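Undergrad: Have a look at this prediction, sequence included:
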Amino acid sequence: MKNVSTKPGAIQRPFFPKSHGKPRVDDRRVLSGIIFVNRNGLRWRDACREYGPHKTLYNRWKRWSAMGIFIRIMEGLTTGRAEPQTIMIDATYLKAHRTASSLRKKGAPGRLIGRTKGGMNTKLHAVTDRNGRPLDFFMTAGQTSDYTGAAALLDGLPPAEWMRADRGYDADWFRDALEEKGIKPCIPGRKSRGKPIKYDRRKYKRRSRIEIMFGRLKDWRRVATRYDRCPTVFFSAICLAATVMFWL
């Protein structure tokens, strides 16, 4: 794992709030502690003393997540560095621990935790570039259809020539929407289609890179298993993991 504290401060400084009054604890040290806890799935009190008081780590994590700082960091680093000539879309399941799925939250958007055959889980929809580096995420309850995630991510797609996806995204409306954006779909047809769909099999084989991306994200214990009840905090953990592994 890359140690964020060794990176130049200029990379993170534009994304964090400015300090007013009494100087606060070094943001880079706190950020390193947050990464350590999220990657290893530890309790906040189990963080190393070198990162400072665990209450400071937890409070900064909650505050920065609510402010959307980790989402802005990922968006800022992907701008101009991605290779979107070919993009890919897919979804994966993330298990939800009982501590996250208890005490159902009332009102929208809820906790974004659903029940499927595998138990309580959350579904993560992602768009990546041709190298499998994530460009955008969307999170739903586990029982939500892939089409819902595709529709939500459609407006934010970068200009590209090709879109790779599995047959779970084989829908006429999705193909038409891609073609309106000037993107050629490389999506195999469903077996229920009466007329076979032609697609580039050589390009489709490289879709495995998005599957590898999901596997690497799940190396972070707090991403593979959701412990956070708040969907905003859990989504911040996903963006933080993607930023550290793919964009720093």
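TA: Perfect, thanks for sending it.
Undergrad: can we go C-alpha only for contacts and neighbour counts from here?
TA: OK.
Undergrad: And the helices in this protein?
TA: Along the chain, counting by DSSP state H, helices occupy 9-12, 27-40, 54-66, 69-78, 98-101, 146-154, 172-180, 201-205, 208-217, 221-224, 231-242.
Undergrad: I'd assumed residue 132 was in contact with residue 82.
TA: No. Under the criterion of CA atoms under 8 Å, residue 82 makes no contact with residue 132, lying 9.9 Å away.
Undergrad: Of those two, which one has the most company?
TA: residue 132 (23 against 19; other CA atoms under 10 Å).
Undergrad: who's in contact with that one?
TA: The neighbours of residue 132, taking CA atoms under 8 Å, 6 or more residues apart in numbering as the test, are 88, 209-210, 212-213.
Undergrad: what's near enough to touch residue 105?
TA: Residue 105 neighbours (CA under 8 Å, 6+ apart): residue 111.
Undergrad: Relative to residue 111, how far out is it?
TA: Applying CA to CA, to the nearest Å, the value for residue 105 to residue 111 is 6 Å.
Undergrad: Run through the residues that contact residue 188.
TA: With CA under 8 Å, 6+ apart, residue 188 has these contacts: 165-167, 170, 197-199.
Undergrad: ok, 10 Å please
TA: The neighbours of residue 188, taking CA atoms under 10 Å, 6 or more residues apart in numbering as the test, are 164-170, 196-201, 204.
Undergrad: List only buried entries from these.
TA: By neighbour count, with 16 or more other CA atoms under 10 Å, the contacts of residue 188 hold 164-166, 169-170, 204 as buried.
Undergrad: how many other residues sit next to residue 46?
TA: Residue 46 has 10 neighbours, counted by other CA under 10 Å.
Undergrad: again with residue 51
TA: A count of neighbours around residue 51, defined by other CA under 10 Å, yields 19.
Undergrad: what do you get for residue 97?
TA: For residue 97, the neighbour count with other CA under 10 Å is 16.
Undergrad: Is it in contact with residue 227, as I believe?
TA: Yes. Between residue 97 and residue 227 there is a contact under CA atoms under 10 Å: 5.5 Å.
Undergrad: Please compare the first structure with the one that follows:
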Amino acid sequence: MRRHELTDGEWSVIAPLLPNKPRGVARVDDRRVINRILWRFRTGASWRDVPERYGPRTTLYNRFVRWRSAGVWDRLLDAVSAAYDGDLVMIDSSCVRVHQNGAAIKKGDFDRCMGRSRGGLTTKIHAPVDAEGRAIRLVLTAGQAGDAPAAHALLSDVRAGSVLLADKAYDTDAIRSQTASRGAFPSIPPRFTRKQAFPFSPWLYRQRNAIERFFYRIKQMRGIATRYDRLLENYLAALKLVAVRIWIKTS
């Protein structure tokens, strides 16, 4: 087995979750195809530069896109993240640079979640993670977008009795109110402009380094640390596949 390829243990979890009713000609081995997808995003290479030992590049790309459209990558993440116990959830975001190939504009392009920020043309990854630094969900916005607006959609992952950890960017009345309405406790440091005092646990807040470790781990993949994909859906699908591996390795 070569570096970064799926181990037997990882494959035993992923294999039952893949489509198992191929029609027509027998398809190329699923494990080999996923290993090739992982190689592409691990190295940041183009699809056509993936080694031939993994099979035809058209098969790889078509399988990746077809499964994305069918929701296969979504179901993988949903299945492995079902182990989330809900006691602790952390929310944060991280920006990635968009490569000039990914920034190419074609007719019919709409919102591709790219925007100008201090780092140039960027995309921002938003994620809630559990205490082990495993992503429960992933959302993308343009790089200059604020953290708090994107958090509202992610707060559905906060369960009653749990604790939400976030930095000062998430200190808004709306987020505190939404978290409390779900029966959870927001441990968020107040902005210096706040006049009202809020309960806050510095000890719990130190556990927030788990989400920093999550972003560090996914950015070990060069094709994730820099966005080469023009299509938002393809980049998000790759993020979900990487997040699935993190869940399996740490479970």
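TA: Right, received. Where do you want to start? Just so it is clear, the model here is predicted, and its values are computed rather than measured.
Undergrad: Could I get the TM-score for this pair?
TA: TM-score for the superposed chains, counting by TM-score structural alignment, normalised by the length of the first structure: 0.92, backed by 246 aligned residues with a CA RMSD of 1.9 Å.
Undergrad: returning to what we had before: make TSV from the contacts of residue 188 of the first structure and add distance to residue 64 of the first structure to it.
TA: Formatted as TSV, those follow (distance: CA to CA, whole Å):
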residue	distance to residue 64 of the first structure
164	34
165	33
166	35
167	38
168	35
169	34
170	38
196	49
197	46
198	47
199	44
200	43
201	43
204	38
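Undergrad: From those residues, pick the one nearest residue 143 of the first structure.
TA: Of all these, residue 143 of the first structure sits closest to residue 168, with 14.1 Å by CA to CA.
Undergrad: Let me see the contact set for the closest one.
TA: When contacts are counted by CA under 10 Å, 6+ apart, residue 168 of the first structure touches 90-91, 145-147, 187-190.
Undergrad: returning to what we had before: could you dump the helices of the first structure into TSV with distance to residue 138 of the first structure added?
TA: Shown next, in TSV, are those (distance: least, CA to CA, whole Å):
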stretch	distance to residue 138 of the first structure
helix 9-12	23
helix 27-40	20
helix 54-66	16
helix 69-78	12
helix 98-101	19
helix 146-154	6
helix 172-180	17
helix 201-205	23
helix 208-217	13
helix 221-224	14
helix 231-242	9
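Undergrad: Go through those helices and name the closest to residue 3 of the first structure.
TA: helix 27-40 (6.7 Å).
Undergrad: Give the aligned range of the closest one in the second structure.
TA: Aligned by TM-score structural alignment, helix 27-40 of the first structure falls on residues 30-43 of the second structure.
Undergrad: which parts of the matching stretch are buried?
TA: Across stretch 30-43 of the second structure, burial judged by 16+ other CA under 10 Å covers 30-42.
Undergrad: of those, closest to residue 61 of the second structure?
TA: Closest approach to residue 61 of the second structure among those (CA to CA): residue 37, at 8.2 Å.
Undergrad: correct me, but the closest one touches residue 48?
TA: No. Judged on CA under 10 Å, residue 37 of the second structure makes no contact with residue 48 at a distance of 11.4 Å.
Undergrad: can you list residues touching both of the two?
TA: 57, 60-61.
Undergrad: could you flag which of those residues are buried?
TA: Buried members of those, scored by 16+ other CA under 10 Å, are 57, 60-61.
Undergrad: how about those residues in a markdown table, adding distance to residue 67 of the second structure?
TA: Shown next, in a markdown table, are those (distance: CA to CA, whole Å):
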| residue | distance to residue 67 of the second structure |
| --- | --- |
| 57 | 15 |
| 60 | 11 |
| 61 | 10 |
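Undergrad: Shared with the second structure, which of the contacts of residue 132 of the first structure?
TA: With the contact criterion set to both residues aligned by TM-score structural alignment, their matches' CA atoms under 8 Å, the contacts of residue 132 of the first structure that also touch in the second structure are 209-210, 212-213.
Undergrad: Out of these, which end up buried?
TA: 209-210, 213.
Undergrad: so which of those residues comes closest to residue 155 of the first structure?
TA: Nearest to residue 155 of the first structure out of these is residue 210 (CA to CA; 19.9 Å).
Undergrad: what's near enough to touch the closest one?
TA: Contact analysis of residue 210 of the first structure by CA under 10 Å, 6+ apart lists 87-91, 126-134, 164-165, 216.
Undergrad: which among these end up buried?
TA: 87-91, 126-134, 164-165.
Undergrad: count of residues packed around residue 232 of the first structure?
TA: Neighbours around residue 232 of the first structure, by other CA under 10 Å: 19.
Undergrad: how much space between it and residue 165 of the first structure?
TA: Residue 232 of the first structure is 27 Å from residue 165 of the first structure, by CA to CA.
Undergrad: I appreciate the help and will end here.
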